[in-house]
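Trainee: Got a predicted structure here, sequence first:
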Amino acid sequence: MAEPDAPRVALLVTCLVDMIRPAIGFASVRLLEAAGCTVHVPRQTCCGQPNWNSGDRAGAQALARTMIAAMQGYDYVVVPSGSCAATVIKDYPAILAGEPEEAAARDLAGRTHEIVSFLTDVRGVEGVEAQLSARATYHDSCSGLRSLGIKEQPRRLLASVAGLELAEMEDAEVCCGFGGTFCVKYPEISNKMVSNKAGNIAGTGADLLLAGDLGCLLNMAGKLSREGRGVSARHVVEVLAGETETPPIGEA
């Protein structure tokens, strides 16, 4: 239970989590509350990443302004997605550069964190009480790794999950081929990339794939299923929170 002076955290749920995998949001709340935070879920929209990446600056600005207003008054904003977190942290100041909201964008960027990084680097969480008997492998999603430096943090917490064995895959840091609109614009290249990734995942002998971005997980889970690899997929927070009763991603 959070103390009276507990930090007030706003959960930026993300579009994919809201529409496809709400269990990730509930697991995030459980982890944040266990870390002593008071969690709020303000009304919110898309962070604007698809607009920004597609060259729609005006659309990205409009969504950034909406998000800034929604997240006012909270000590931290926490996101169960490296890509959406990186959009707020890295891109919002550029999206609103020269605009009246530029200072507010920088303020929000400074309060925003990807969830596993927040738990370890901000709240000092060293381990969790979850347990899961499985052999898992972890994919480093591009935005979390390259934009936010998230690499060791999820592995540190996963090491504390009783019964979980982590087997590192070859080229864990290589893109899975999702890349938001990349997989739509370049489907043949994307398919080759995720095929390579599926082979590396299967090569570990793992029965469970973990990652910190739902888009990447949907992409990889789909390929693993179509190829009959026998590997299920979950967001890392589901395992860390002990929330593994829901069907794996792509099987719900």
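Mentor: Thanks, I have the structure now.

Trainee: all contacts plus neighbour counts: C-alpha atoms, from now on.
Mentor: Will do.

Trainee: Would you mind measuring from I89 to K185?
Mentor: From I89 over to K185 the distance is 26 Å, taken as C-alpha to C-alpha, to the nearest Å.

Trainee: Tell me which of the two has more neighbours.
Mentor: A side-by-side neighbour count of I89 and K185, using other C-alpha atoms under 10 Å, places I89 first with 23 against 11.

Trainee: Which strand or helix spans the residue lying closest to that one once chain neighbours are set aside?
Mentor: Ranked by C-alpha to C-alpha, 6 or more residues apart in numbering and with sequence neighbours excluded, the top spatial neighbour of I89 is A109, at 4.1 Å. Assigned by DSSP states H and E, A109 falls within helix 102-111.

Trainee: buried residues in that helix?
Mentor: Judged by neighbour count (16 or more other C-alpha atoms under 10 Å), helix 102-111 contains these buried residues: 102, 104-109, 111.

Trainee: Tell me, how many residues neighbour the residue lying closest to A172 once chain neighbours are set aside?
Mentor: When the adjacent residues along the chain are set aside, A172 lies closest to H139, with 5.2 Å between them (C-alpha to C-alpha, 6+ apart). Other residues near H139 number 26, with proximity taken as other C-alpha under 10 Å.

Trainee: likewise the one 10 residues further on?
Mentor: For G149, the count of nearby residues is 13 (other C-alpha under 10 Å).

Trainee: Would you check how far apart it and G82 are?
Mentor: According to C-alpha to C-alpha, G149 and G82 sit 10 Å apart.

Trainee: putting a second one here so we can go through both:
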Amino acid sequence: MNIQLFIPCFIDQLYPTVAFNMVKVLEKVGCSVSYNTNQTCCGQPAFNAGFQEEAKSVCKKFLEDFKGDELIVAPSASCAGFVKNYYKTLFENSSLKQDVEKISSRIYEFSDFLVNVLKVEKVGAKLEGKATYHDSCAALREIGLKQEPRKLLANVEGLELVEMAENETCCGFGGTFAVKFNPISVAMADQKITNAIATDAEYLISTDMSCLMHISGCANKKGAHIKSLHLADVLASGW
């Protein structure tokens, strides 16, 4: 299958290894991937901050950059969920409405694409240790992903997955929420870290690097010894 890659801003700038690992896994399961170097942001930060007109200009560029019929795969439920759900709101009474409906049906988060499109649950990954999983708000509530990442992790040789308490509770990041309401955001992350540590897990895994960035920063500050890993990093391990 030929697919287009959408690599979100923070992964491009801060965690490029996640993108490379996603490509590694996609190619192993038989996909041919292409990357349009003109791509930039999906427009979510501006939209969430209330700047709808500014967001529209960024979103229009996204629509132009991802023209075509190939499916689009992203290592972020947050960004994929924004394109899938909120472009329709922005362009509801626009001449771009049909383009928006089409792209909404073409974009997938990484685990959603593997499990529900390719019907792949085992990629031959190996990672020794105990892990716990954080359900990001975007994956769980915007795309409806719950079992997909868990099915993939259940087939990672050597990995023991232990569920933490309140795994569906927000980690406190929420984009600009972490900046505008820092004390609340940090307190939410602290609770998430406490629940993760209670499982004795070595790794905290999620589909969203934005959540993991927030949790990892708070964990490092409080001296908590748990390593954050994106799902793509886990699935690219051991081969």
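Mentor: Done, it's in. None of the values given here were measured: they were computed from a predicted structure.

Trainee: which position in the second structure aligns with the residue nearest to A172 of the first structure?
Mentor: Using TM-score structural alignment as the criterion, the counterpart of H139 of the first structure in the second structure is H134.

Trainee: ok, its match touching Y203?
Mentor: No: the criterion here is C-alpha atoms under 8 Å, and H134 of the second structure misses it with Y203 at 10.5 Å.

Trainee: just to revisit the earlier point, how about the residue nearest to I89 of the first structure, what's its match in the second structure?
Mentor: Taking TM-score structural alignment for the superposition, A109 of the first structure sits opposite S104 in the second structure.

Trainee: The helix holding A109 of the first structure vs the second structure - mean distance after superposition?
Mentor: Taking mean C-alpha distance after the TM-score superposition for the first structure, the mean distance separating helix 102-111 of the first structure from the aligned residues in the second structure is 0.7 Å.

Trainee: From the contact counts, what lies against that helix?
Mentor: The criterion is 3 or more C-alpha pairs under 8 Å, 6 or more residues apart in numbering; DSSP states H and E, and the helices and strands that helix 102-111 of the first structure contacts are helix 57-70, strand 76-79, helix 92-95.

Trainee: right, and the helix or strand after that helix?
Mentor: Next along the chain after helix 102-111 of the first structure, with elements defined by DSSP H and E, is strand 112-114.

Trainee: Give me the contacts around that next one.
Mentor: 76-82, 85, 88-89, 144 (C-alpha atoms under 8 Å, 6 or more residues apart in numbering).

Trainee: What of stretch 209-218 of the second structure?
Mentor: Residues outside stretch 209-218 of the second structure that contact it (C-alpha under 8 Å, 6+ apart): 10-11, 76, 136, 171-175, 186, 189-190, 192-193, 205-206, 227-230.

Trainee: Turn the buried residues of helix 102-111 of the first structure into JSON lines, columns for distance to S54 of the first structure.
Mentor: Formatted as JSON lines, these follow (distance: C-alpha to C-alpha, whole Å):
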{"residue": "E102", "distance to S54 of the first structure": "21"}
{"residue": "A104", "distance to S54 of the first structure": "24"}
{"residue": "A105", "distance to S54 of the first structure": "20"}
{"residue": "R106", "distance to S54 of the first structure": "22"}
{"residue": "D107", "distance to S54 of the first structure": "25"}
{"residue": "L108", "distance to S54 of the first structure": "23"}
{"residue": "A109", "distance to S54 of the first structure": "21"}
{"residue": "R111", "distance to S54 of the first structure": "26"}
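
Trainee: And the residues you listed, which is closest to A64 of the first structure?
Mentor: Using C-alpha to C-alpha, A105 is the member of those that lies nearest A64 of the first structure, at 7.9 Å.

Trainee: Point to the residue nearest the middle of the second structure.
Mentor: Of all residues in the second structure, the one closest to the mean position by C-alpha atoms, centre = their mean is S76, 2.2 Å from it.

Trainee: what sits against the closest residue to G144 of the first structure other than its chain neighbours?
Mentor: Leaving out its chain neighbours, the residue that sits closest to G144 of the first structure by C-alpha to C-alpha, 6+ apart is G82, at 4.1 Å. With contact set as C-alpha under 8 Å, 6+ apart, G82 of the first structure has these partners: 114, 141, 143-145, 148, 212-213.

Trainee: Quick one: map G82 of the first structure onto the second structure.
Mentor: Going residue by residue (TM-score structural alignment), G82 of the first structure aligns to A77.

Trainee: Can I have the buried ones of the contacts of strand 112-114 of the first structure as a PyMOL selection?
Mentor: Below is the selection syntax for PyMOL that covers the buried ones among the contacts of strand 112-114 of the first structure, with 16+ other C-alpha under 10 Å defining burial:
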select buried, resi 76+77+78+79+80+81+82+85+88+89+144
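
Trainee: For the contacts of strand 112-114 of the first structure, could you give me JSON lines that also reports distance to E243 of the first structure?
Mentor: As requested, those are arranged in JSON lines below (distance: C-alpha to C-alpha, whole Å):
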{"residue": "Y76", "distance to E243 of the first structure": "24"}
{"residue": "V77", "distance to E243 of the first structure": "22"}
{"residue": "V78", "distance to E243 of the first structure": "19"}
{"residue": "V79", "distance to E243 of the first structure": "18"}
{"residue": "P80", "distance to E243 of the first structure": "14"}
{"residue": "S81", "distance to E243 of the first structure": "17"}
{"residue": "G82", "distance to E243 of the first structure": "20"}
{"residue": "A85", "distance to E243 of the first structure": "22"}
{"residue": "V88", "distance to E243 of the first structure": "27"}
{"residue": "I89", "distance to E243 of the first structure": "28"}
{"residue": "G144", "distance to E243 of the first structure": "22"}
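
Trainee: closest to G55 of the first structure among the contacts of strand 112-114 of the first structure?
Mentor: Among the contacts of strand 112-114 of the first structure, and counting by C-alpha to C-alpha, the member closest to G55 of the first structure is V88, at 16.4 Å.

Trainee: now for E202 of the second structure: what does it line up with in the first structure?
Mentor: Residue correspondence to the first structure (TM-score structural alignment): E202 of the second structure is matched to D207.
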